[in-house]
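Student: Fold the following for me, if possible:
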Amino acid sequence: MILKHSKIGVSSEELSVRSLIYFIIELQNLFEYIGNYLLEVEETVSVAESVSSGFLQFSFSQMKDASKFFKGGITAYTLDEKVRLLNVDEAEAASCDCVSPNIAETMALNVAKSFKTDWSIAVTGYATPVPESNQKLYAYFSIVYKGQVILSEKLDLHSRTKQVNAQLYYTEFILGCFKLELDKQNEKRSIS
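Tutor: So this is what the prediction gives:
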């Protein structure tokens, strides 16, 4: 998401508020598509997230009739909570600061088991540059369908991206990828 503004001297707080407003406006069609699809095929979804701090769960909760397909989610910020709630391997998590493709996949697979959902999405990464990330911003996310990882990707951002903007961008991008995966499943259904 690229935020454009014409005012000089806009405060970072105002930009954060604007980012959130633009994020919500831009996602309305995406929300409608995802919600309608899951309702139509009677499938469910759950979420495990850390770097996005609940924005994915918030997004699903905004979809019409969300309680019919969104079973819930877990925001696990710490290594201990990822181990306890999502069965992430403690030694592996400690070695990579809980940020790796395998950690995201494990989170997605295990949140689907916990909530007994057809679909699950997980994301872990960095929204601020820290020594553990070599001062870079990136996240790994995974999408699982019926117990199989169908998409696992890394998303890189510019290191000067504001934290809230990074979290919003991760969320928007992941939901866009989820829509594409739903499209692929829809094509498979229409062929068979």
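
Student: CA only for contacts and neighbour counts going forward, please
Tutor: OK.

Student: what's downstream of the host helix or strand of I24, the next helix or strand?
Tutor: If you go by DSSP states H and E, I24 is part of helix 12-41. On the C-terminal side of helix 12-41, the nearest following helix or strand under DSSP H and E is strand 45-49.

Student: so A139 makes contact with V123?
Tutor: Yes. Here A139 reaches V123: they are 6.7 Å apart, a contact under CA atoms under 8 Å.

Student: Show me the common contact partners of those two, please.
Tutor: Shared contacts of A139 and V123 (CA atoms under 8 Å, 6 or more residues apart in numbering): V51.

Student: Give me the more crowded residue out of those two.
Tutor: More crowded of A139 and V123, by other CA atoms under 10 Å: V123, with 32 against 25.

Student: so the more buried one makes contact with I143?
Tutor: No. Applying CA under 8 Å as the test, V123 and I143 come out as separate, 9.1 Å apart.

Student: quick one: contacts for Q57?
Tutor: Q57 makes contact with V47, G72, G73, according to CA under 8 Å, 6+ apart.

Student: Who are the packing partners of the helix or strand the last one falls within?
Tutor: Going back to what we said before, that points to G73. Assigned by DSSP H and E, G73 belongs to strand 70-75. Strand 70-75 is packed against strand 45-49, helix 55-61, helix 101-115, with contacts defined by 3 or more CA pairs under 8 Å, 6 or more residues apart in numbering; DSSP states H and E.

Student: Here is a second sequence; please produce its structure as well for comparison:
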Amino acid sequence: MEFPQPVLEHISRYLTVQRETIAVAESVTSGFLQLAFSQMPGAEQFYNGGITAYSTDEKIKQLGIDQKIANSTVSKELTNAMALAVAHRFATDWGLAATGYASPSAESDGSVFSFYSIAYRGRVVLSDFIELHPLTKPLDAKNYFTECLLSCLRRELNEHILELTLEN
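Tutor: Sure, this is the predicted structure:
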């Protein structure tokens, strides 16, 4: 599996220079985000780890997600809770989360989609939704969701740098 090197290098450089850390909670991407972070230059300086919590029970047990939120349908609220929880569990500045369906199912009403969230220091800074064609192959969907979230993180980091610059 190959990820876009310029995006990985940008994320790595930002987190290293800012001395900030990150952790990942994922479901629909099945470890792809964790794999991507492990491929980044100097990952040991900023990547604290991740959790693949595929089932509702594991989201509750491993991430401490409220049972009511975890038992509801896959949603923005659930993904936000996952991003905040993983950042808290790993004591990081940033938390990323993705959950959804990489293949059509009865639970997804035949859709292929992902909710994703990015949290920074206890606050969700981005939360969105991606829907793909129902005939998208599951591996392609997981890869697309991963690359999209990494690109969104890169954009958030750029905005954060701009905010820091304007404050000074």
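
Student: Next secondary structure after the strand holding G73 of structure 1?
Tutor: Following strand 70-75 of structure 1 in sequence order, the next helix or strand is helix 79-86 (DSSP H and E).

Student: what stretch of structure 2 does that following helix fall on?
Tutor: Helix 79-86 of structure 1 lines up with residues 56-63 of structure 2 when matched by TM-score structural alignment.

Student: in the superposition, what's the average offset of that stretch relative to structure 1?
Tutor: Superposed on structure 1, stretch 56-63 of structure 2 shows a mean distance of 0.7 Å to its aligned residues (mean CA distance after the TM-score superposition for structure 1).

Student: list the buried ones in that stretch?
Tutor: For stretch 56-63 of structure 2, the neighbour count (16 or more other CA atoms under 10 Å) marks T56, K59, I60, Q62, L63 as buried.

Student: check contacts around the fourth one.
Tutor: By CA under 8 Å, 6+ apart, the contact list for Q62 of structure 2 reads I51, A53.

Student: Could you report the distance from it to D128 of structure 2?
Tutor: 23 Å (CA to CA, to the nearest Å).

Student: repeat for the third one
Tutor: For I60 of structure 2, the distance to D128 of structure 2 under the criterion CA to CA works out to 22 Å.

Student: corresponding residues in structure 1 for stretch 108-123 of structure 2?
Tutor: So stretch 108-123 of structure 2 sits over residues 133-148 in structure 1, by TM-score structural alignment.

Student: about what we covered before: after superposing both structures, state the mean offset of the strand holding G73 of structure 1 relative to structure 2.
Tutor: Here strand 70-75 of structure 1, set against structure 2 after superposition, deviates by a mean of 0.3 Å using mean CA distance after the TM-score superposition for structure 1.

Student: so what corresponds to I191 of structure 1 in structure 2?
Tutor: In structure 2, I191 of structure 1 lands on L166 (TM-score structural alignment).

Student: residues near that match, how many?
Tutor: L166 of structure 2: 8 neighbours (other CA under 10 Å).

Student: I'd like to know how many residues surround the aligned partner of E181 of structure 1 in structure 2.
Tutor: Under the alignment (TM-score structural alignment), E181 of structure 1 maps onto E156 of structure 2. E156 of structure 2: 17 surrounding residues under other CA under 10 Å.

Student: likewise the one 3 residues further on?
Tutor: Counted with other CA under 10 Å, the burial measure for E159 of structure 2 works out to 12 neighbours.

Student: Next one: it relative to A106 of structure 2, how far apart?
Tutor: Look at E159 of structure 2 and A106 of structure 2: by CA to CA, they are 38 Å apart.

Student: Pull the contacting residues for V41 of structure 1.
Tutor: Applying CA under 8 Å, 6+ apart to V41 of structure 1 gives no contacts.

Student: Which position in structure 2 pairs with it?
Tutor: Here V41 of structure 1 is matched to Q18 in structure 2, going by TM-score structural alignment.

Student: Q39 of structure 2 versus its match, what's the distance?
Tutor: 19 Å.
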